[in-house]
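**Student:** this one's structure only:
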């Protein structure tokens, strides 16, 4: 029987695999995600340059982080 740590580890592994599957094959400025997964607006060039792996704009990422803090 799996304990809570095993279940949590499996959930995190599934999330990681999902995120990796969505990323561009060759991460670079030209191939970075250009629209936010949450709101659909364009991710600003400065954010894409600073964090080419980002899939959300700064505002939506802040909302995600606030939600995550409240879930714990």
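**Tutor:** In hand now; what should we look at? None of these values were measured; they are calculated from a predicted model. Numbers count the residues shown, from 1 in each chain.
**Student:** can we go C-alpha only for contacts and neighbour counts from here?
**Tutor:** Fine.
**Student:** can you identify the element that follows the longest helix along the chain toward the C-terminus?
**Tutor:** In the chain, taking DSSP state H as the definition, the longest helix is helix 4-22. Using DSSP states H and E, the next helix or strand after helix 4-22 towards the C-terminus is helix 45-50.
**Student:** what about versus this one:
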């Protein structure tokens, strides 16, 4: 299959790299170690049930929700490029 300047399998390699980056980012953000008694962001106590449910938790529920909302907007890299620019 003719792919212009791209090598054979380069599209799959880009997809694989994007997935590997996402997995590495998710693993990095997993809690580890001992749970904290107070939130490291706001200083509020972390409920006992939350500390038991998620070992290694460092944030209260409110701060974790804020962090998750902020992280969900991260889109990573657009490794595919624009199809429109390739067709011109």
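**Tutor:** Noted; the coordinates are in hand. Nothing here was measured: the structure is a model prediction, and the numbers come from that model.
**Student:** got a TM-score for the pair?
**Tutor:** Once superposed, chain against chain, the TM-score is 0.56 (TM-score structural alignment, normalised by the length of structure 1); 58 aligned residues with a C-alpha RMSD of 3.0 Å.
**Student:** re earlier: just the buried residues of the longest helix of structure 1, please?
**Tutor:** By 16 or more other C-alpha atoms under 10 Å, helix 4-22 of structure 1 has no buried positions at all.
**Student:** for that helix, which helices and strands make contact with it?
**Tutor:** On a contact count with 3 or more C-alpha pairs under 8 Å, 6 or more residues apart in numbering; DSSP states H and E, helix 4-22 of structure 1 meets no helix or strand.
**Student:** starting at the chain centroid, how far to that helix?
**Tutor:** How far helix 4-22 of structure 1 lies from its chain's middle: 13 Å, per C-alpha atoms, centre = their mean, to the nearest Å.
**Student:** is it correct that residue 24 of structure 1 is in contact with residue 52?
**Tutor:** No. Contact criterion C-alpha atoms under 8 Å: residue 24 of structure 1 and residue 52 do not qualify, at 9.6 Å.
**Student:** give me the common contacts of these two.
**Tutor:** 32, 33 (C-alpha atoms under 8 Å, 6 or more residues apart in numbering).
**Student:** more neighbours: which of those two?
**Tutor:** residue 52 (20 against 13; other C-alpha atoms under 10 Å).
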